[in-house]
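1. Structure here, sequence nowhere to be found:
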């Protein structure tokens, strides 16, 4: 019975995902002209976004590099620090700030009822303070951000990367989350369907990078190379405008 209920919840989440591709929340936001390069990182569950982000922050230590802190209504887990990866809010506070238009983008509720979003003030602060800003966000959030950077004067200051688990991706994902490859639970099957939808949008990104087991260093090196190349384009654009 529990498996059926969990599957139903994830089925509703899957329906939400189809809707959010066209229906995300966005407010007026001016990209700071002298702000840093924004690196948007998306990927399926088990793609290793968190590990890749941590390694990128370390490998880019010669630059002023920051990470966007997202807001969430989920409870803080043991060992998590407020403001490091998430701002933890009550649902009432989250909804109040959403009504005030403080979010750049907001994801619909997950199966567990929790919500996630990007505060425009947080993104602006990180862009002004850093040369490079890394933001882990899902496909709808990435689309919202691309719309902000669609003007020619700002497009070179955005790099979007989709992180793929190593092939065969389903087996890789199940292995990484400790799931039975031959017989995953119903809720996990629904999440795999969600991952299929996410992967179907990978070509919307500037680059697709594979994160294979045992090759994290290579994956990080590839993304770092893309970042440095994009930074050089930004510098050329600035020189042309002088």
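-> Perfect, thanks for sending it. Because the structure is predicted, anything quoted here is derived from the model rather than measured.

2. going forward, measure contacts between C-alpha atoms and count neighbours the same way
-> Will do.

3. any idea how far residue 219 is from residue 58?
-> Distance, residue 58 to residue 219, using Cα to Cα, to the nearest Å: 14 Å.

4. what do you get for residue 175?
-> For residue 175 relative to residue 219 (Cα to Cα), the value is 19 Å.

5. more crowded one of these two?
-> Neighbours were counted for residue 175 and for residue 219 using other Cα atoms under 10 Å; residue 219 has more, 19 against 13.

6. Now do the contacts for that one.
-> 52, 209, 210, 211, 212 (Cα atoms under 8 Å, 6 or more residues apart in numbering).

7. Next one for the comparison:
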């Protein structure tokens, strides 16, 4: 059986990474979404086990202690992380997993699975647009938006570690570019697998 692959989409908050990750799954229905664990409260319409595994702080910290997380980080007072078991079983089963994670999480995944992962960074066109998008979401307070914007320079700095960088100034054309990049990667994997068997 062929080993699975990891497609990791990352971006500053409000750059459209979740929307783009969902569009990838629509275009490639055989791919699976890697559900992250978090301690942040559920937003309207979110489903436990589908959007996130919603855990209490205590449960999450227990998973950190037990080494059950591939990567994790505390952002804006909440934990976010990827369960090792989810990734290991996908790679073993030959699945292609799509991730929607923060920048540091993406880099951790690449460090642990350099041969199996492709990192895609979504850049906002500019800070003003990003600010507008975060306000339009109406999911955070002014203080939370401010904290998210303070992280952006660090996130943009880390884009250089990614395999692909796309500026999301138009969602439709950004999705097309991301899909094209994934097609190219799938072709590369097929070519490698032909040589291996």
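-> Done, it's in. Since this is a predicted model, take the numbers as computed values, not measurements.

8. which secondary structure element contains the counterpart of residue 121 of the second structure in the first structure?
-> Aligned by TM-score structural alignment, residue 121 of the second structure pairs with residue 162 of the first structure. Using DSSP states H and E, residue 162 of the first structure sits within strand 158-165.

9. In the second structure, where's the longest helix?
-> helix 171-196 (DSSP state H).

10. Over in the first structure, find the residue span it aligns onto.
-> The aligned range for helix 171-196 of the second structure is 216-241, by TM-score structural alignment.

11. Let me see the ranges of the strands in the second structure.
-> Remark: strands assigned in the second structure by DSSP state E are 5-10, 32-33, 36-38, 52-54, 69-75, 78-83, 96-100, 117-123, 164-167.

12. nearest to residue 63 of the second structure, of the ones you listed?
-> Closest of the strands of the second structure to residue 63 of the second structure is strand 69-75, at 6.5 Å (criterion: Cα to Cα).

13. Can you pull up the most central residue in the first structure?
-> Taking Cα atoms, centre = their mean, the centroid of the first structure lies closest to residue 137, which sits 1.7 Å from it.

14. Name the nearest residue to the equivalent of that residue over in the second structure, sequence neighbours excluded.
-> In the second structure, residue 137 of the first structure lines up with residue 101, judged by TM-score structural alignment. Nearest non-adjacent residue to residue 101 of the second structure, counting by Cα to Cα, 6 or more residues apart in numbering: residue 10, 5.4 Å away.

15. which residues touch the one you found?
-> Contacts of residue 10 of the second structure (Cα under 8 Å, 6+ apart): 17, 100, 101, 102, 103, 106, 119, 120, 121, 122.

16. So which of these wins on neighbours?
-> residue 121 (29 neighbours).

17. which residues touch that residue?
-> For residue 121 of the second structure, the contacting residues are 9, 10, 11, 159, 162, 163, 164, 165, 166, by Cα under 8 Å, 6+ apart.

18. Roughly how far does the equivalent of residue 122 of the first structure over in the second structure sit from residue 4 of the second structure?
-> When the second structure is aligned by TM-score structural alignment, residue 122 of the first structure is paired with residue 86. Per Cα to Cα, residue 86 of the second structure is found 12 Å from residue 4 of the second structure.

19. These two: who's more crowded?
-> Each of residue 86 of the second structure and residue 4 has its neighbours counted (other Cα under 10 Å); residue 4 has more, 19 against 15.
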